[in-house]
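1. give me coordinates for this.
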Amino acid sequence: MKNSINDMALFIKIVENGSLTRTAIALDMSLSAVSRHLKELEQRLDVCLIIRHAQQFKMTNEGTIYYQNAKAIMKSIDELEEEVRGKGVLRGNLKISTTHGFGKKHMAPLLAKFSKMHPELRISLSLLNNLSFMGDSIDIALMVNPPKNDNYVMDVVLKDNYVIVASPDYLQRTPEINTPSDLLKHHCLCLNNDRIIMNKWSFYLDGYENNVQVQPYLLTDSGETLRDWALAGEGVAYKLSWDLVDDINTGRLIQCLPHLKTEQLELCIVYRKQRNQPARIREMIKFLKANILNSLS
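-> The predicted structure is shown next:
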C-alpha cells in the first residue's frame, strides 16, 4: 500500500511537471530513478501510462484515468490527515462562489465572521455577475435555481419572489401602474443572463399565470447595476426581493403591484457529493444554513 501511494504521488508529479527530467530536478532524484519507478508502475498495472519519446510526452487514456483517480485519492489522504491532525481546528483552503450582488452584500460579511471563528482557514470568495455552473475548483457555491446534477448536493436555504420596484421620483412623473399590462407604457430595466433577456415578467392571480413581455429600456447582466438604475429613477425593475428589502423599507424604492404574486426562485447551497466531506466544508455549510436568513433581514 505504501508503495502504491508513493507511486501515485510520483506519477502526479511527472504529469504536472510535463517531463521526467523536470520531475527529477524538482524531487532531487536521479533521472534514472524516476524512469525506473514509472516503468515499475506500468509493469505492475500492465498498461502504458505515458508515451515518452525524444519529441513526445503524452498520457495515454489509461494514464489519464490513473492520474485523475490518483489525484482524488491523494487529496482525500491529505484532507484526512489534516482533519485528524487538526483535532477540531479547521485548516486549509475553502473556495466559495456566488453572484456579485448577493456575494458583496450578504456573503462577504458572513465569511468574514466565519474567518474570525477559524483563523487558520484560508477562505476565497469568487464573485460573478452570472453563476450558472460550479467550476471544479469551487468547494461551495450559492446559486439561484441551479441546474440539476447528480454529482452535486443542492440544499435549498431560501425561497424568494420577484418584486416590481421603481423610485418615488420616477413614479411621480409617469403613468400609474395598476395592472401588469400598464408596464408596457414604462421604461423597463431588465437583466440579461447568459445571453437570455429576462423581459418576460410573470404574475399570478386567482391561480392563473399572467406573463407580460416588456420592452427593455436598459439591459445589464449585473443585479447591482439594475438596482442602481432603479434608484436613479431610470425606470421599473423586476428583481428578487432580498436585495431590495432596505430600499423598500426606507422608501428609496416603491413596490408596484404588491397584491400580485410573482415568480419564485430558490437559493441553494451547492457542493459535491462526497463520502468523507472535509470538516471545513461541513462546518461552512452548517454555518451558512444557520446564518443566511438573518443576513437578509
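2. okay, CA-based contacts and neighbour counts for the rest of this
-> OK.
3. report the secondary structure state of Gln274.
-> coil (DSSP: H, G, I helix; E, B strand; the rest coil).
4. okay but Thr262 is in contact with Asn161, surely?
-> Yes: with contact defined as CA atoms under 8 Å, Thr262 reaches Asn161; the gap is 6.0 Å.
5. looking at those two, which has the bigger crowd around it?
-> Comparing Thr262 with Asn161 by other CA atoms under 10 Å, the one with more neighbours is Thr262, at 23 against 15.
6. show me where the stretch 151-297 of the chain has its strands.
-> 152-166, 188-193, 196-197, 200-205, 208-213, 216-220, 236-240, 254-256, 261-262, 264-272 (DSSP state E, counting those that start in this stretch).
7. relative to Asn130, which of those strands is closest?
-> strand 188-193 (6.4 Å; CA to CA).
8. hmm, who's touching that closest one?
-> For strand 188-193, the external contacting residues (CA atoms under 8 Å, 6 or more residues apart in numbering) are 130, 197-199, 214-223, 226, 229-230, 234-238.
9. next, the angle strand 152-166 makes with that strand.
-> In terms of direction (axes from the mean of the first three to the mean of the last three CA atoms, to 10 degrees), strand 188-193 departs from strand 152-166 by 160 degrees.
10. in stretch 207-218, what's buried?
-> 212, 214-216, 218 (16 or more other CA atoms under 10 Å).
11. dump the residue contacts of Leu131.
-> Contacts of Leu131 by CA under 8 Å, 6+ apart are 98-99, 143.
12. what's the distance between it and Val245?
-> Separation of Leu131 from Val245 (CA to CA, to the nearest Å) stands at 22 Å.
13. here's the other one to compare against:
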Amino acid sequence: MPRPSLNDLTAFVAVATHRSFRRAADEIGMAPSTLSHAMRALEERMGVRLLNRTTRSVSPTEAGFRLLDRLQPALVSLDEALDSVAGFRGNVAGTVRINAPRLAAGFLVREILPQMAERHPDVTVDIVVEGQLIDIVSCGFDAGLRLFESIPKDMTTVPLGRPLAFVCVASPTYLDRFGEPETPDELQRHHCIGHRMPSGKLYRWEFERAGQELVIGTNGPVVLDDEELMVDAAIKGLGITYVADWAAELALSDGRLRKVLAEWMHAPEEVAIYYPGHRTVPPALRAFLDVVKELRRK
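-> Model prediction:
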C-alpha cells in the first residue's frame, strides 16, 4: 500500500477533529470540495473507510477513530521535534493570539508577559478578553486559557501551575454591622453582590461540605458583570460577594476583606492554556508555552 503523505494525514486529523469539512478546510487553507476529494483518495489508497458522511455531518468510522487516536500524538511529537531546532534559525518572531477571561488575562500580563518580552522581544502576544467559552479555532486564536474542566477534550493543555478557587468575602465593616453567616442558607438575610454571567443569567453561588452540595440564589443591592468591580463593591461594605480568589487576594492580604463560609467552598480548580494539538504549533506559540512551563516549575 502506498504510504499516505503527511499533508493527507494532517488533513484527515483536521476533518475528524472538527467533524466538518468546512471548518477543517478553513484551518488548513483548502477548499472544502478539494478536501473532500482528498479524503476519498486517502480512503481508496488505504483500502478502508475512515469517515461517515451525510449531507449535514461527517464523523470518523471505527477505523477512523483508531487512526485519529494514533495520529494526534504522533503529529504533536513531530511538531515538537521540528520546533526543537527553531532556535538555530535565530530569534523567534510572530504573533500569538490568546483568548482568556479577564482575571486570567490579568495573570498573563503580570506573570508571563514580562518574561516573554525579555526572552522573545520579536513576539507579539495579542490577548482578547472574552467571558464566554468560544471555539478558538474558528475564531482565529492560537490558544485559550480556561478552567481545566471547561476545556474541550480534543485540545492539548498546559497547566498554568496556579489553581483557582472561589471565595465568599465581605468587608470587616459589613460583618461588624450585619454579622457573619455560618451556613450558606443564612445568606438569604444578607446583602449579596450578584454576578451577571456573559449569557445574561445571574450566577447561583455553589457550595460543598462533606459531600453535601448547595446552590444558592442570592439577592442584594448590586449586580455586576466584572469580578474586580464586585471586589470593590464588597470593600465599600455593600455586601458579601462570591468571586475567584485571584480577584480578592490583595484585599484579603491587606485586611480590607475577610473570607466567610470558608469551610463550604469547593476545592481549587486547575487552570490551563489550551490549543489544538493536531495543528502545527507555530514557533511563537511554542515559545509562549515554554515560558509558561518554566514558570510553573518554579
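14. any idea what the TM-score is?
-> The TM-score (TM-score structural alignment, normalised by the length of the first structure) is 0.64; 223 aligned residues with a CA RMSD of 3.2 Å.
15. quick revisit: now, the most widely separated pair of the buried residues of stretch 207-218 of the first structure?
-> Val212 and Leu218 (16.8 Å).
16. thought Leu121 of the first structure was touching Gly88?
-> No: taking contacts as CA under 8 Å, Leu121 of the first structure lies outside contact range of Gly88: 11.9 Å.
17. who has more neighbours, the two?
-> More crowded of Leu121 of the first structure and Gly88, by other CA under 10 Å: Leu121, with 17 against 11.
18. contact partners for the counterpart of Ala234 of the second structure in the first structure?
-> Under the alignment (TM-score structural alignment), Ala234 of the second structure pairs with Ala230 of the first structure. Ala230 of the first structure sits next to 165-167, 189, 236-237, 253 when contact means CA under 8 Å, 6+ apart.
19. and His18 of the second structure, how close does it get to Pro276 of the second structure?
-> His18 of the second structure is 10 Å from Pro276 of the second structure, by CA to CA.
20. ok, whatever residue of the second structure lines up with Lys200 of the first structure - contacts?
-> Under the alignment (TM-score structural alignment), Lys200 of the first structure maps onto Arg204 of the second structure. By CA under 8 Å, 6+ apart, Arg204 of the second structure lies in contact with 215-218.
21. repeat that for Glu227 of the second structure.
-> Glu227 of the second structure sits in contact with 195, 243-244, 247, where contact means CA under 8 Å, 6+ apart.
22. host element of the residue nearest the centre of the second structure?
-> Central residue of the second structure (CA atoms, centre = their mean): Arg146, 2.5 Å from the mean position. In this assignment (DSSP states H and E), Arg146 of the second structure forms part of strand 143-147.
23. which position in the first structure aligns with Leu285 of the second structure?
-> So, by TM-score structural alignment, Leu285 of the second structure is matched to Ile281.
24. could you report the neighbour count for its match?
-> Residues near Ile281 of the first structure, counting by other CA under 10 Å: 18.
25. quick one: the residue in the first structure sticking out farthest from the centre and Ile50 of the first structure, what's the gap?
-> Most distant from the centre of the first structure: Ser32, at 44.2 Å, with distances by CA atoms, centre = their mean. Going from Ser32 of the first structure to Ile50 of the first structure by CA to CA gives 16 Å.
26. you'd agree Ala72 of the first structure is in a helix?
-> Yes: per three-state DSSP, Ala72 of the first structure lies within a helix segment.
27. ok, back up a step: distance of the match of Ala234 of the second structure from Leu244 of the first structure?
-> Taking CA to CA, one finds Ala230 of the first structure at 10 Å from Leu244 of the first structure.
28. repeat that for Tyr208 of the first structure.
-> 26 Å.
29. ok, Ile177 of the first structure next?
-> Between Ile177 of the first structure and Leu244 of the first structure the distance is 19 Å, computed by CA to CA.
30. same thing with Asn161 of the first structure?
-> From Asn161 of the first structure over to Leu244 of the first structure (counting by CA to CA), the distance is 11 Å.
31. one more: Leu20 of the first structure?
-> Taking CA to CA, one finds Leu20 of the first structure at 57 Å from Leu244 of the first structure.
32. more crowded one of those two?
-> Between Leu20 of the first structure and Leu244, counting by other CA under 10 Å, Leu20 is the more crowded of the two (22 against 18).
33. contact partners for that one?
-> 14, 31, 34-35.
34. what subset of those is buried?
-> Among the contacts of Leu20 of the first structure, the ones that count as buried (16+ other CA under 10 Å) are 14, 34-35.
35. so which of the residues you listed sit within helices?
-> 14, 34-35 (DSSP state H).
36. of those residues, which is the nearest to Lys289 of the first structure?
-> Of those, the one sitting nearest to Lys289 of the first structure (CA to CA) turns out to be Ile14, at 41.3 Å.
37. not counting its neighbours along the chain, what's nearest that closest one?
-> Thr23 (5.5 Å; CA to CA, 6 or more residues apart in numbering).
38. check Val215 of the second structure too.
-> Glu206 (4.6 Å).
39. next, count neighbours for that neighbour.
-> 16.
40. give the equivalent position in the first structure for Thr218 of the second structure.
-> By TM-score structural alignment, Thr218 of the second structure lines up with Val214.
41. list the contacts for its match?
-> 183-184, 188, 199-201.
42. distance to Glu81 of the first structure for those - can I get that in JSON lines?
-> JSON lines is the format used below for the contacts of Val214 of the first structure (distance: CA to CA, whole Å):
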{"residue": "Leu183", "distance to Glu81 of the first structure": "59"}
{"residue": "Leu184", "distance to Glu81 of the first structure": "61"}
{"residue": "Cys188", "distance to Glu81 of the first structure": "55"}
{"residue": "Asn199", "distance to Glu81 of the first structure": "51"}
{"residue": "Lys200", "distance to Glu81 of the first structure": "52"}
{"residue": "Trp201", "distance to Glu81 of the first structure": "51"}
